[in-house]
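Chemist: would you be able to build a 3D model of this:
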Amino acid sequence: MLSLRLAGDAELRALEPWQAEELAEHVAAAQEFLDPWLPWVDSVATPDGAARLLQRYADAQARGEGRIFGIWVDGKLSGGVLFRVWDAATGVCEVGVWLAPEVTGQGLVTRAVTHMIDWAFHVRGMHRVEWRCASTNEPSRRTAQRLGMTLDGTLREASQHKGKRYDVEVWSVLAAEWPTKR
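Modeler: So this is what the prediction gives:
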């Protein structure tokens, strides 16, 4: 199994369709914590829904258009990171993340996304990496700042979840900035 150590007991590795049941169990256990920020949580908290999501990313990866990785802590799936959007023609991609509440505050997302940004810029030749989050999601905003991203602006009421509208902040870092921003 290919993996990348993030911390002593944490590793980043591919999250694949055959792991749908493990993903569904993880999301169901963290559902209340994740739900305010991630509109896909309800649909992925079942094995069938998780399988659909993971197959969608496997297909996207085969086309060179996206990727999804899990974060395992002590052998337990505890979160993930993904290239939610990947547009090689324009050189722009978007990173997305989630983490179970019991492993927040350890720098796991920051470390994982740092590796992803390095790969996007230095291996795949991307020009811009974006990070989008609800303007009320303080942990996500702080992570974008730790990554050295710049707040490009706010898309007012651009997201709707469970009948409520949210402002979405767009953060980014450019390839030319990346070595000095970290």
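Chemist: please count neighbours and contacts with C-alpha atoms only from this point.
Modeler: OK.
Chemist: now do the strands for this protein: every range, in order, please.
Modeler: 4-7, 10-14, 67-73, 76-87, 92-99, 128-134, 150-161, 164-174 (DSSP state E).
Chemist: one more, so I can put them side by side:
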Amino acid sequence: MTATTLNPYQQPIGNALPDWSPRPLPPHVPLAGRYCRLEPLDAARHADALFEAFGHAQDGRDWTYLMEGPFADAGVFRAYIERIAAKRDPLQYAVIDARTDRAVGTLALMRITPDHGVVEVGAVTFSPLLQRTPASTEAQFLLMKHVFDELGYRRYEWKCDTLNAPSRQAALRLGFEFEGIFRQAVVYKGRSRDTAWFSIIDADWPPLRAAFEQWLLPDNFDGQGRQRASLAALRAS
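Modeler: Presented below is the predicted three-dimensional model:
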């Protein structure tokens, strides 16, 4: 933000927001796309399918940078899903594969701050059945679109362990801007975490939305499901 206004004391101040009002809390409702849909996470509906989907992983590395997990026992995993599904911040969603109608991952809106129009996407836990598919990108797009277009938030955040290279790469691919590192910000799993911060703001959103919409078109994928144009290339154009 560039200050363009001086107050009566000749101090630079930020842009005025005369029409601003606090944003609504996100309603916990389904969000439908072409390749997937997001449903409010529910252990009775989703725990068994999620446990099966995560079981396709060869090892537990996908859980290294998450606050909990991995889970070798279905009962312990169901208890975990029941616990996180009951919260309203983070607000957890199951990602449902449109082809199989089964849950293949989860993600959440968290640190929801309606007064300032700020929300974070986090707890992104995608199984091998979802990773690197059009549905994985669409799941992220559906939440972004909900936050910016339907709820009118100003800022959408992504945070991760600064050592989590795949998460940092994912944030940049999705159009988030790197903002810096908060040193020793979190303690989890008995270790220290420096946190990398990324964001998308409302001014970034219209061209980013157009790139997502182009990328997600069926004709952007060949017969083997490989992309013809990358999301980065569509953003650049």
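Chemist: so after superposing, what's the score?
Modeler: After superposition, the two chains reach a TM-score of 0.79 (TM-score structural alignment, normalised by the length of the first structure), with 173 aligned residues with a CA RMSD of 2.8 Å.
Chemist: any chance of CSV for the strands of the first structure, columns distance to T46 of the first structure?
Modeler: Supplementary listing: the strands of the first structure in CSV, determined by distance: least, CA to CA, whole Å:
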stretch, distance to T46 of the first structure
strand 4-7, 27
strand 10-14, 20
strand 67-73, 17
strand 76-87, 15
strand 92-99, 17
strand 128-134, 24
strand 150-161, 19
strand 164-174, 24
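Chemist: make JSON lines from those and add distance to H122 of the first structure and mean neighbour count to it.
Modeler: JSON lines is the format used below for the strands of the first structure (distance: least, CA to CA, whole Å; neighbours: other CA atoms under 10 Å):
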{"stretch": "strand 4-7", "distance to H122 of the first structure": "17", "mean neighbour count": "15"}
{"stretch": "strand 10-14", "distance to H122 of the first structure": "19", "mean neighbour count": "21"}
{"stretch": "strand 67-73", "distance to H122 of the first structure": "16", "mean neighbour count": "23"}
{"stretch": "strand 76-87", "distance to H122 of the first structure": "15", "mean neighbour count": "20"}
{"stretch": "strand 92-99", "distance to H122 of the first structure": "14", "mean neighbour count": "21"}
{"stretch": "strand 128-134", "distance to H122 of the first structure": "12", "mean neighbour count": "22"}
{"stretch": "strand 150-161", "distance to H122 of the first structure": "20", "mean neighbour count": "14"}
{"stretch": "strand 164-174", "distance to H122 of the first structure": "12", "mean neighbour count": "18"}
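Chemist: out of those, which comes closest to R111 of the first structure?
Modeler: strand 4-7 (6.3 Å; CA to CA).
Chemist: quick one: residues in contact with the closest one.
Modeler: Outside strand 4-7 of the first structure, the residues within contact range by CA atoms under 8 Å, 6 or more residues apart in numbering are 11-13, 108, 111-112.
Chemist: change it to 10 Å
Modeler: For strand 4-7 of the first structure, contacts defined as CA atoms under 10 Å, 6 or more residues apart in numbering pick out 10-14, 71-73, 106-112, 115.
Chemist: the residue nearest the centre of the second structure and D149 of the second structure: what is the separation?
Modeler: Residue closest to the mean C-alpha point of the second structure, counted by CA atoms, centre = their mean, is V121 at 3.7 Å. Going from V121 of the second structure to D149 of the second structure by CA to CA, to the nearest Å gives 16 Å.
Chemist: quick revisit: widest-spaced pair of the contacts of strand 4-7 of the first structure?
Modeler: Greatest spatial distance in the contacts of strand 4-7 of the first structure: A14 and Q106, 20.4 Å, computed using CA to CA.
Chemist: picking up where we left off before, looking at the strands of the first structure, which is nearest to A29 of the first structure?
Modeler: Shortest distance between A29 of the first structure and the strands of the first structure, using CA to CA, is found for strand 76-87: 9.9 Å.
Chemist: matching residues in the second structure for the closest one?
Modeler: Here strand 76-87 of the first structure aligns to the second structure at residues 102-113, judged by TM-score structural alignment.
Chemist: quick one: distance of the matching stretch to the chain centre.
Modeler: For stretch 102-113 of the second structure, the distance from its own C-alpha centre to the chain's C-alpha centre is 7 Å (CA atoms, centre = their mean, to the nearest Å).
Chemist: so V92 of the first structure sits against M126, correct?
Modeler: Yes - if you go by CA atoms under 10 Å, V92 of the first structure and M126 touch, sitting 6.1 Å apart.
Chemist: common neighbours of the two, please.
Modeler: Any residue near both V92 of the first structure and M126 by CA under 10 Å, 6+ apart counts here, and that gives 86, 120, 174.
Chemist: looking at those, which is nearest G66 of the first structure?
Modeler: Using CA to CA, W86 is the member of the shared contacts of V92 and M126 of the first structure that lies nearest G66 of the first structure, at 5.4 Å.
Chemist: who's in contact with the closest residue to the closest one other than its chain neighbours?
Modeler: Setting aside the residues directly before and after it, W86 of the first structure is nearest to C93 in space (CA to CA, 6 or more residues apart in numbering), at 4.3 Å. C93 of the first structure makes contact with 65-66, 83-87, 117, 120, 126-131, 172, according to CA under 10 Å, 6+ apart.
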